[in-house]
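[1] when you get a sec, could you give me coordinates for this:
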Amino acid sequence: MVKAIRIYETGGPQVLRYEDVELPPPGPGEAQIVQKAIGVNYIDVYLRSGSYPSTLPFVPGFEGAGEVVALGEGVDEFEIGDRVAYVGPLGGYAEARNLPAAALVKLRKSFSFETGASMMLKGLTAQYLLRRTYKVKEGDRILVHAGAGGVGQLLCQWASALGAHVIATVGDAEKAKIAKEAGAEHTILYRSEDFAAAVRDITGGKLCDVVYDGVGQATFPASLDCLKPFGLFVSYGSASGKIEAFDINLLSQKGSLFVTRPSLFAHIARRKDYEKMTNDVVRAIKKGLLRLERPALYRLEDAALVHADLEARRTTGALVLVP
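    Predicted coordinates for the structure are as follows:
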């Protein structure tokens, strides 16, 4: 038996139950890891609240890092004692878990477990957004919503390093400071400013090549007004609620715009892409293009508290549960 967080019904943070869960030996193709750090991401909130459907009961969490303690039949790419990190199937909020070996990557000794648990989902998300969904290049003008958040800071850092001009929306002055330290040239307080008008002023009417939006309902459709003709709107999250169906003619009216809703798990479905993307993130960290600050640490049994803080926008950067 191991301690884990399990959800029996969808709802608020109070539905997260800390309890004993049976952990069988790893099956064929699986590895069992003892987790040292567990990443918390907004997708965990979507699943807990029922915004994204899942079969009940379930243990939330897609990201973590730890040590391999047992191997199932047919696993020969890992050894007992290997340090690993992963983005994988549900089941992350637990002291230990079984995972397909294909979901694991070896964690360099120079990286802490906390770094491993906070670089995978968010780092790979930043990677596919900047390097695959839209290949950001020098001189591009980009808008990053929630620039002080976990993914937002990485987008600001990496895009700035690529030579882009980064504009970030944030909730308050303190978060504006964080986004600027991460590489944003300009910040907009979206709660008190018309961010579309501010973008037009900042760019002298030239607008942006791409908008990266993890906020959703609260920033749409105004985000479309921030794009130049043929610009790309990238919706990768719905922190304020999902974007409902809209009149597709808006895209032609606002300049033949493009809209996409990519998924990390589609991008990493093939092992070779997963490895290539992870290596790109690791290189960016080693070169200093990405600076992963020490994440905020919470105890596993306090998962409800971290969910409440996350939803109330009281957090910045990465969040990690420690068993």
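
[2] contacts, neighbours, all on C-alpha from now
    Fine.

[3] show me how far stretch 145-157 is from its chain's centre.
    Distance, stretch centre to chain centre, for stretch 145-157: 10 Å (Cα atoms, centre = their mean, to the nearest Å).

[4] can you give me the helices in the stretch 151-300 of the chain?
    173-181, 195-202, 249-253, 264-267, 271-286 (DSSP state H, counting those that start in this stretch).

[5] among the ones you listed, which comes closest to residue 81?
    helix 271-286 (20.6 Å; Cα to Cα).

[6] could I get the buried residue list for the closest one?
    Buried residues in helix 271-286, counted by 16 or more other Cα atoms under 10 Å: 274, 275, 277, 278, 280, 281, 282, 284, 285.

[7] please report how far the second one lies from residue 76.
    Residue 275 sits at a distance of 17 Å from residue 76 (criterion: Cα to Cα, to the nearest Å).

[8] one more, so I can put them side by side:
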Amino acid sequence: MTRVVELSATGSVQNLSFVSRDPGRPGPGEIRLRQFGAGVNFIDIYQRKGIYPLPMPAVLGVEGAGVVEAVGEGVIHLSVGDRVGYAGIVGGYAETRLLPAWRATKLPDDFSDALAASGLLRACTAHMLLHKVHEVTPGTTVLIHAGAGGLASIVIPWAKRLGAHIIATASTEAKAERALAHGAEKVIIGRDAAIATEVREWTDGRGVDFTIDGIGEPTFRASLEATAKFGTFASVGQAGGELTSLSAKDFGPRTSLAFYTPSVMAYLADAARYEAVVKEAIQALRAGPQTPQGPHFPLSDASAAQSSLENGTTTGTPLLVI
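    Coordinates of the predicted model:
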């Protein structure tokens, strides 16, 4: 038997229970993984609330790391004892889990368990944004919201290595300092700041080439105004509230924007792409900067970890330690 955090029905964190389940034996093409830890992401919260529906009961968590303890028939690239990480498949809030073998990537010896368990999904998201949604090249200007957050901590230095110029937002002076440490050139501070005005001033009135917005409705209009004509707007989450004012007219001739709601889960669903993206994600995480990770919680405290992320009381990626 193994201990898992099980979601009985969509709704609040009170629907999460710490229970015992039989993990089963790995079938053909599967491994059984004894986990070190699992990352806590906004995807988990959206799934818990039913915004991204799952069959119930469900075990949340879409990234983690651990040691292979059993392999199924046909698995030849992994052995018992290998240390691996994965991203993009539910079931992470567990001491032990079954996993399609193609999802498991061997980790370099110098790559920490915590970074693997709580960084791979966001690094894969960064890859999707910078190489698929909008190909970032030298001179590209980027606006990213929540500049102290877990995604920004990876996107900003990666984009900077590609030659981009980055402006970020942050709610406090302390978070602004973290965004600057990540590599942002300028940070707009405060929930009531004139974001579009400051971005336009920073870009000599043009607007940015690429906007990455994980806040949602509170920043949507400012993000539109801050993006240059024929620029790209990626809505990667709605941490601050669902987009309710969105209209096709927002992307008409006046703005001439490309608007994306990209899914990293869909991006990682293709096995051939997955292998290449995860390898690049690991290299990007190793390149740093190695900023402090998010808070650690025991697996049994998954509800507290989700609440801290949902309420904006943490920076970085919360990690469930197993």
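
[9] output the helices of the stretch 151-300 of the first structure as JSON lines; include the columns distance to residue 216 of the first structure.
    Formatted as JSON lines, the helices of the stretch 151-300 of the first structure follow (distance: least, Cα to Cα, whole Å):
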{"stretch": "helix 173-181", "distance to residue 216 of the first structure": "19"}
{"stretch": "helix 195-202", "distance to residue 216 of the first structure": "14"}
{"stretch": "helix 249-253", "distance to residue 216 of the first structure": "17"}
{"stretch": "helix 264-267", "distance to residue 216 of the first structure": "17"}
{"stretch": "helix 271-286", "distance to residue 216 of the first structure": "25"}
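
[10] which of these sits closest to residue 99 of the first structure?
    When those are compared by Cα to Cα, helix 271-286 sits nearest residue 99 of the first structure, at 14.5 Å.

[11] what comes into contact with the closest one?
    If you take Cα atoms under 8 Å, 6 or more residues apart in numbering as the criterion, helix 271-286 of the first structure is touched by 102, 105, 119-120, 123-124, 127-128, 158, 267-268, 290-292.

[12] mark which of those residues are buried, thanks.
    Neighbour-count burial (16+ other Cα under 10 Å) is assigned, among the contacts of helix 271-286 of the first structure, to 102, 105, 119-120, 123-124, 127-128, 158, 267-268, 290, 292.

[13] and the strands in the stretch 101-250 of the second structure?
    Using DSSP state E, counting those that start in this stretch, the strands of the stretch 101-250 of the second structure run over 105-106, 141-144, 165-170, 186-189, 208-213, 227-235.

[14] got these as JSON lines, with distance to residue 61 of the second structure columns?
    As requested, the strands of the stretch 101-250 of the second structure are exported to JSON lines (distance: least, Cα to Cα, whole Å):
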{"stretch": "strand 105-106", "distance to residue 61 of the second structure": "17"}
{"stretch": "strand 141-144", "distance to residue 61 of the second structure": "25"}
{"stretch": "strand 165-170", "distance to residue 61 of the second structure": "26"}
{"stretch": "strand 186-189", "distance to residue 61 of the second structure": "31"}
{"stretch": "strand 208-213", "distance to residue 61 of the second structure": "22"}
{"stretch": "strand 227-235", "distance to residue 61 of the second structure": "21"}
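
[15] out of the ones you listed, flag the one nearest residue 249 of the second structure.
    Distance to residue 249 of the second structure, taken as Cα to Cα, is lowest for strand 227-235 among these, at 14.3 Å.

[16] next, the mean deviation of the closest one compared to the first structure.
    Its matched residues in the first structure lie on average 0.8 Å from strand 227-235 of the second structure after superposition (mean Cα distance after the TM-score superposition for the first structure).

[17] circling back to that earlier point, what's the closest of the strands of the stretch 101-250 of the second structure to residue 195 of the second structure?
    Closest among these, using Cα to Cα: strand 186-189, at 6.8 Å.

[18] who touches that closest one?
    Residues external to strand 186-189 of the second structure that are found in contact with it (Cα under 8 Å, 6+ apart): 147, 166-173, 176, 179-180, 195, 198.

[19] swap in stretch 105-114 of the second structure?
    Under Cα under 8 Å, 6+ apart, the answer for stretch 105-114 of the second structure is 36-37, 65-66, 82-86, 116, 275, 278-279, 286, 319.

[20] any buried residues in it, and which?
    Quick answer for stretch 105-114 of the second structure (16+ other Cα under 10 Å): 105, 106, 107, 113, 114.

[21] can you check stretch 167-184 of the first structure too?
    For stretch 167-184 of the first structure, a neighbour-count test (16+ other Cα under 10 Å) marks 167-171, 175-176, 178-180, 182-184 as buried.

[22] can you lay out the residues you listed as CSV showing distance to residue 261 of the first structure?
    CSV is the format used below for those (distance: Cα to Cα, whole Å):
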residue, distance to residue 261 of the first structure
167, 21
168, 20
169, 20
170, 22
171, 23
175, 26
176, 26
178, 27
179, 24
180, 26
182, 25
183, 25
184, 23
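
[23] number of residues surrounding the closest residue to residue 259 of the second structure other than its chain neighbours?
    Leaving aside its sequence neighbours, residue 259 of the second structure sits nearest to residue 233 (Cα to Cα, 6 or more residues apart in numbering; 4.9 Å). Using other Cα atoms under 10 Å, residue 233 of the second structure has 27 neighbouring residues.

[24] now do the one 3 residues further on
    Taking other Cα under 10 Å as the criterion, the count of residues near residue 236 of the second structure is 19.

[25] OK, contacts around the closest residue to it other than its chain neighbours?
    Nearest-residue entry for residue 236 of the second structure: residue 214, 4.8 Å, with adjacent residues in sequence omitted and distances by Cα to Cα, 6+ apart. Applying Cα under 8 Å, 6+ apart, we find residue 214 of the second structure in contact with 145, 146, 235, 236, 237, 238, 239.

[26] hmm, 10 Å instead?
    42, 144-146, 151-152, 220, 234-241 (Cα atoms under 10 Å, 6 or more residues apart in numbering).

[27] between those residues, which is nearest residue 202 of the second structure?
    Nearest member of the contacts of residue 214 of the second structure to residue 202 of the second structure, counting by Cα to Cα, is residue 144, at 13.9 Å.

[28] please tell me I have it right and the closest one contacts residue 182.
    No - counting by Cα atoms under 10 Å, residue 182 is not a contact partner of residue 144 of the second structure; they are 11.9 Å apart.

[29] overlap of the contact sets of these two?
    By Cα under 10 Å, 6+ apart, the residues touching both residue 144 of the second structure and residue 182 are 152, 155, 156.

[30] can you put these in TSV and add neighbour count and distance to residue 6 of the second structure?
    Below are those laid out as TSV (neighbours: other Cα atoms under 10 Å; distance: Cα to Cα, whole Å):
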residue	neighbour count	distance to residue 6 of the second structure
152	27	29
155	27	31
156	30	34
